[in-house]
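>>> Sequence first, predicted coordinates after that:
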Amino acid sequence: MKSRTRRSHQVKIHVENGRFQIEGMNTWFSYWRDPYHLVLTLPWTGVAAFIFVIYLGINVGFALLYMLGGDSVANATPGAFWDYFFFSVQTFASIGYGAMYPQTFYSNTLVTIEAISGLLAIAILAGLAFARFSRSTARVVFSKIAVITPHEGVPTLSFRAANKRRNLILEAQMRAYLFRDEETAEGQHIRRIHDLALVRSQTPGFALTWLVLHPIDQFSPLYGITPEEMIESNCVIQVNLSGIDETVTQVLHDRHSYVPQEILWNHRFVDIVHKTPDGHRVIDYAHFHDSEPL
């Protein structure tokens, strides 16, 4: 019993390709104690099944209660479950065909309770559906790799981001962090987070592409580090993007991470901005993830 209780308070962490993965994170079944979060994280097929089971269970429950009242519903065959079940469906949805109707105080009381329950259920389902549809999602793509190349005479870590929607992300902000294993002066092993200063961490309108730059100078936590040291210390560069979607005027978020195997040293990104013969500028997204050695 003690070992089972101890395991219930443990969170498993896996290291996969340099990334730390928390078991059960962002999976719908991990929110079973939080019904609202559960419905928001379930796939649409799961939501439909969830609604069907709840709807079926409520009507089965009320049908059994009507049966306990004996001949309490007019034109319903006493003891016929399906008659009471379909009467419950009509009452719950406020359909009221008139073929069956309550004829005792007991059945009228149940109809009152079920009618109120139906109104509450419709309001809750409408709210959940609106919450799912109104969630703003960021369609931002990050380059599959990051590169370290000289920029203005300083080794610079850089990666690309692009807005896949043809609209503006207003007041877009980019933050970059370095996660790595370190040892304190007392010999304690810790996972420490360092801020990575960016040349430009925000833009008034993010519409096309964004080349994010972090100079590796004497103030950078990456200063003097080697590719081998990055792997040994389990370095991960976490990138967070936030802004306001101009179309729906809602705050959106997105994130990406780079492990040492995805950081190419002495490489630079292939230029994707070209000028056509007629003088127009175009962006070639076909080479968005491509780089070339110096």
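Received it, and whenever you're ready, just let me know what you need. As the structure is a computational prediction, the values presented were derived from the model and not from experiment.
>>> drop to CA atoms for contacts and neighbour counts, all remaining ones
Will do.
>>> Please point out which parts of stretch 65-81 sit buried.
By 16 or more other C-alpha atoms under 10 Å, the buried positions in stretch 65-81 come out as 65, 66, 67, 69, 71, 72, 73, 76, 78, 81.
>>> another one to put next to it:
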Amino acid sequence: MAKKIKDPGIGLSSNKRAKRFINKDGSFNIKHVNRRTSISRSYNYLISISWFKFFCWVFLGYVFINSLFAIIYVTVGISAITVPTGSIVGDFMKAFFFSAQTVTTVGYGAMAPKGIVFGVISSIEALIGLLSFSFITGLLYGRFSKPKSSIRFSNIMVLREHNDVDCIMFRLMSRSTNVMIRPKVEVTLALSQKTKDKKYVNNFYNLKLERNEITYLPTTWTVVHPINESSPLSEFKKKDLPQLHGEILILVTYYDESFAQEVHQVHSYMLHNLKIDEAFISAFHYDEDGFTILDHDKIGKTKSL
């Protein structure tokens, strides 16, 4: 008989239309409203987003600062920097390029501020430029030094017979060539069920695995949960499992040599995506010289039984 466990932090209340708790990228599927912002949250955001988004924000910030000071220079009088072109667009472009030279402290010498007012404005801009580039340098260091797990999960789970018992399986591997040291897996089933008063609640169960820890992981690891009498899924027929409103929550912990510390990654699978009577194909083989060849594209490839 399966034993329920306490809420792992997800919440007991549920809904008929409730979506998954954990997204495919490992983030929690929560929409925040009325959340106060701060510099620390901005820092966490900028070191967590993709490289493309990061450089887009850097570019937009660079254009914004130069455009702002270009407008100030044109408003005060572009003649104190260079000869006016007689066109607002032309004057703005000259002021923009002068601002770019000032904020980066390049200073080609073709344009230079004249007078105390322009000297003060350009000095302030140079200070802003120094602080901005120092901030960006810190962000770059934070992005490179932030511990990040490199686990890749199979895109599906399978349900097949293994050792004369129906088992749920999923597979994981390392995205990099680093070997995971002592990876551990903890799997929790979150089952949304309707109560007698027609409300939906989440029930949580620990899923026992054939092995929840190995010594190292140079290739792939197929994690197996046998559906025996101690499994919370044993009361359901095989064909009914994909109809359940359930999610399998996964926490993987391992020691990463690159960061010299433990790293974590969360993932989840929905029961309605369960593939029945399919098996994972081998993701590695040996070449003629005896070397192990690991094919990352085969992590989620299956075959019908």
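Yep, it's here. Since the model is a prediction, treat every value here as computed from it, not as a measurement.
>>> Next, the TM-score between them, please.
The TM-score (TM-score structural alignment, normalised by the length of the first structure) is 0.71; 274 aligned residues with a C-alpha RMSD of 4.2 Å.
>>> Just give me the closest of the buried residues of stretch 65-81 of the first structure to residue 260 of the first structure.
residue 65 (63.7 Å; C-alpha to C-alpha).
>>> what kind of secondary structure is that closest one in?
For residue 65 of the first structure, the assignment made with DSSP: H, G, I helix; E, B strand; the rest coil gives helix.
>>> Quick check, residue 159 of the first structure in contact with residue 198.
No: with contact defined as C-alpha atoms under 8 Å, residue 159 of the first structure does not reach residue 198; the gap is 11.2 Å.
>>> what about these two, which has more around it?
Each of residue 159 of the first structure and residue 198 has its neighbours counted (other C-alpha atoms under 10 Å); residue 159 has more, 23 against 17.
>>> sorry, back to before: shared neighbours of residue 159 and residue 198 of the first structure, anything?
212, 213 (C-alpha atoms under 8 Å, 6 or more residues apart in numbering).
>>> Residue 192 of the second structure -> the first structure?
When the first structure is aligned by TM-score structural alignment, residue 192 of the second structure is paired with residue 181.
>>> Now do its match against residue 190 of the first structure, distance only.
Distance, residue 181 of the first structure to residue 190 of the first structure, by C-alpha to C-alpha, to the nearest Å: 6 Å.
>>> Compare those two and say which is more crowded by neighbours.
residue 181 (15 against 11).
>>> Contacts only, for the more buried one.
Contacts for residue 181 of the first structure (C-alpha under 8 Å, 6+ apart) come out as 189, 190, 191, 192, 233, 234, 235.
>>> Mind doing that once more with 6 Å?
Taking C-alpha atoms under 6 Å, 6 or more residues apart in numbering as the criterion, residue 181 of the first structure is in contact with 190, 191, 233.
>>> Go through these and flag the ones preserved in the second structure.
Among those, the contacts conserved in the second structure (both residues aligned by TM-score structural alignment, their matches' C-alpha atoms under 6 Å) are 190, 191.
>>> Leaving out sequence neighbours, find the closest residue to the alignment partner in the first structure of residue 231 of the second structure.
Per TM-score structural alignment, the equivalent position to residue 231 of the second structure in the first structure is residue 220. Nearest non-adjacent residue to residue 220 of the first structure, counting by C-alpha to C-alpha, 6 or more residues apart in numbering: residue 196, 6.8 Å away.
>>> Now check that neighbour against the second structure: what is it aligned to?
By TM-score structural alignment, residue 196 of the first structure lines up with residue 207.
>>> likewise residue 128 of the first structure?
So, by TM-score structural alignment, residue 128 of the first structure is matched to residue 139.
>>> likewise residue 240 of the first structure?
Alignment note: residue 240 of the first structure maps to residue 251 in the second structure; criterion TM-score structural alignment.
>>> how about residue 53 of the first structure, what's its partner in the second structure?
Under the alignment (TM-score structural alignment), residue 53 of the first structure pairs with residue 60 in the second structure.
>>> So which elements touch the helix or strand harbouring that match?
Assigned by DSSP states H and E, residue 60 of the second structure belongs to helix 51-76. Applying 3 or more C-alpha pairs under 6 Å, 6 or more residues apart in numbering; DSSP states H and E, we find helix 51-76 of the second structure packed against helix 88-103.
>>> The helix it packs on to helix 51-76, inter-axis angle?
120 degrees (axes from the mean of the first three to the mean of the last three C-alpha atoms, to 10 degrees).
>>> in helix 88-103 of the second structure, what's buried?
91, 92, 93, 94, 95, 96, 98, 99, 100, 101, 102, 103.
>>> Good, we can wrap up now.
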